[in-house]
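> Based on what follows, work out the 3D shape:
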Amino acid sequence: MRRALLTLCLVSAGCDQMSHQPRYDSYERSTLFADGTSMQAPPGGTIGRDDPALAAELAQRPDITPQLLERGQQRFGIYCSPCHDYSGSGHGTVPARGFPQPPSFHIDRLRQAPSRYFVEVITTGHGVMYSYADRVTPRDRWAIAAYIRALQLSQDAPAALLTPDERARLEAQP
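Below you'll find the model as predicted:
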């Protein structure tokens, strides 16, 4: 018993390598990099999350153009459809596998919400949805919001917007 206890003490004393790892403090000299410092400048083109240019871009709603809607459809397909599905009903593949189901974009509350609401949710997250601010540029957030509006209109367009030919084709469908 005494031998097992001694062995256990010796083994556990030799396992404390995590608290004694070699590391560098900020601004400490280092031989790791050619300039002799341990702290390196960010790569060229890096933008901070709190960059004023990003905030300004997010504050400006772009004009809605076919190109913006097309970009929104593409970004929606990449980032939103796994949970919200391609129609925006909230029946994507992720909730089908047990994750909480997001609300449909076609409910009254979200139909009445301003477009900025969707941009803010993409930026900061909501409920179990995490922020996409590090993945989706401000302009693309606006493009997604515009595409969500197009989805909402596609599911609840007033018949008055249809031409007589379109209305006849719609009524002829079974």
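
> Please make it C-alpha for all contacts and neighbour counts, starting now.
Noted.

> And residue 141, how far from residue 59?
For residue 141, the distance to residue 59 equals 11 Å [Cα to Cα, to the nearest Å].

> next up, for comparison:
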Amino acid sequence: MIVVLGLSLWGVGCRQDMHDQPKYIPLRESTFFSDARSARPVIAGTVARGQLREDTLLYTGKVNGADATTLPFAVDEKVMARGRERYDIYCAPCHGRTGAGDGMIVRRGYRRPATLHQDRLRESPVGHFFDVITNGFGAMPDYATQIKAEDRWAIIAYVRALQLSEHATVADVPADRRSDLDRPPQGAR
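Prediction:
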């Protein structure tokens, strides 16, 4: 009895209902539609899931077609920490931890990237950096698919902090944060 029940359950599990169902195979001929195509055209105005990007500044780095001069959100310690983390992953191998263009790739014989501290880049609007991270520039590849838009902006905020720190003095550090200068950096041994 148990054997028959077991074989019955096993046999039911072998049915090919999903495989043998009536369906249209993409790009095959269809007798149902008047144009004889089984692949249907996209309906006008359709937006793919996750692709509704109404905030032009956030997703393009542009305002009225020109590079943005401001970030799309306020910068706080959390944004800076995220920017540093993403910078260390995606940017530091080429640009170095301080943005001087002395990353690991230079030591491996590759072409030296631009230092982020040159006047041309210090004076560039933040939208320029967003465009370069998104679309690449020169030998730099694009990171549009690897780095989401919010993280690109966090990286840009961190790059601006690196640029400001290049010629900073202790007097530039708020008095209540100066004691932090004596502590070893997080992750240091």
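
> of residue 141 and residue 59 of the first structure, who's got more company?
Shown here are residue 141 of the first structure and residue 59; by other Cα atoms under 10 Å, residue 141 has more neighbours (27 against 14).

> Provide a list of residues in contact with the more buried one.
Counting by Cα atoms under 8 Å, 6 or more residues apart in numbering, residue 141 of the first structure touches 72, 118, 119, 122, 123.

> Which position in the second structure pairs with residue 119 of the first structure?
The equivalent of residue 119 of the first structure in the second structure is residue 130 (alignment by TM-score structural alignment).

> OK, contacts around that match?
Listed by Cα under 8 Å, 6+ apart, the contact set of residue 130 of the second structure reads 60, 61, 152, 153, 156.

> The last one and residue 127 touch, don't they?
If I follow you right, that is residue 156 of the second structure. No. With contact defined as Cα atoms under 8 Å, residue 156 of the second structure does not reach residue 127; the gap is 9.1 Å.

> what sits in contact with each of these two?
Common neighbours of residue 156 of the second structure and residue 127 are not found (criterion: Cα under 8 Å, 6+ apart).

> Can you show me the strands along the second structure?
Taking DSSP state E, the strands of the second structure run over residues 62-63, 66-67.

> I'd like those as CSV, with mean neighbour count and distance to residue 115 of the second structure appended.
Converted to CSV, the strands of the second structure look like this (neighbours: other Cα atoms under 10 Å; distance: least, Cα to Cα, whole Å):
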stretch, mean neighbour count, distance to residue 115 of the second structure
strand 62-63, 16, 24
strand 66-67, 15, 20
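
> Tell me which of those sits nearest to residue 27 of the second structure.
Nearest to residue 27 of the second structure among the strands of the second structure is strand 62-63 (38.5 Å), distances taken as Cα to Cα.

> How far away from the center of its chain is the closest one?
Mean-position distance between strand 62-63 of the second structure and its chain equals 18 Å (Cα atoms, centre = their mean, to the nearest Å).

> same deal with stretch 128-135 of the second structure?
11 Å.

> tell me, the longest helix along the first structure lands on which residues of the second structure?
Assignment by DSSP state H gives helix 138-155 as the longest helix of the first structure. Mapping helix 138-155 of the first structure onto the second structure (TM-score structural alignment) gives residues 149-166.

> do the same with stretch 86-97 of the first structure
Residues 97-108 of the second structure are where stretch 86-97 of the first structure lands when matched by TM-score structural alignment.

> buried stuff in the matching stretch?
Across stretch 97-108 of the second structure, burial judged by 16 or more other Cα atoms under 10 Å covers 97, 98, 99, 100, 101, 102, 103, 104, 105, 106.

> Out of the residues you listed, which is nearest to residue 38 of the second structure?
Set against residue 38 of the second structure, the nearest of those by Cα to Cα is residue 105 (49.7 Å).

> From residue 170 of the second structure, how far off is residue 176 of the second structure?
12 Å.

> would JSON lines of the strands of the second structure with distance to residue 113 of the second structure be doable?
As requested, the strands of the second structure are exported to JSON lines (distance: least, Cα to Cα, whole Å):
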{"stretch": "strand 62-63", "distance to residue 113 of the second structure": "25"}
{"stretch": "strand 66-67", "distance to residue 113 of the second structure": "22"}
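
> among these, which is nearest residue 74 of the second structure?
Ranking those by proximity to residue 74 of the second structure (Cα to Cα) places strand 62-63 first, at 17.0 Å.

> If anything else comes up later, I'll come back, but that's it for now.
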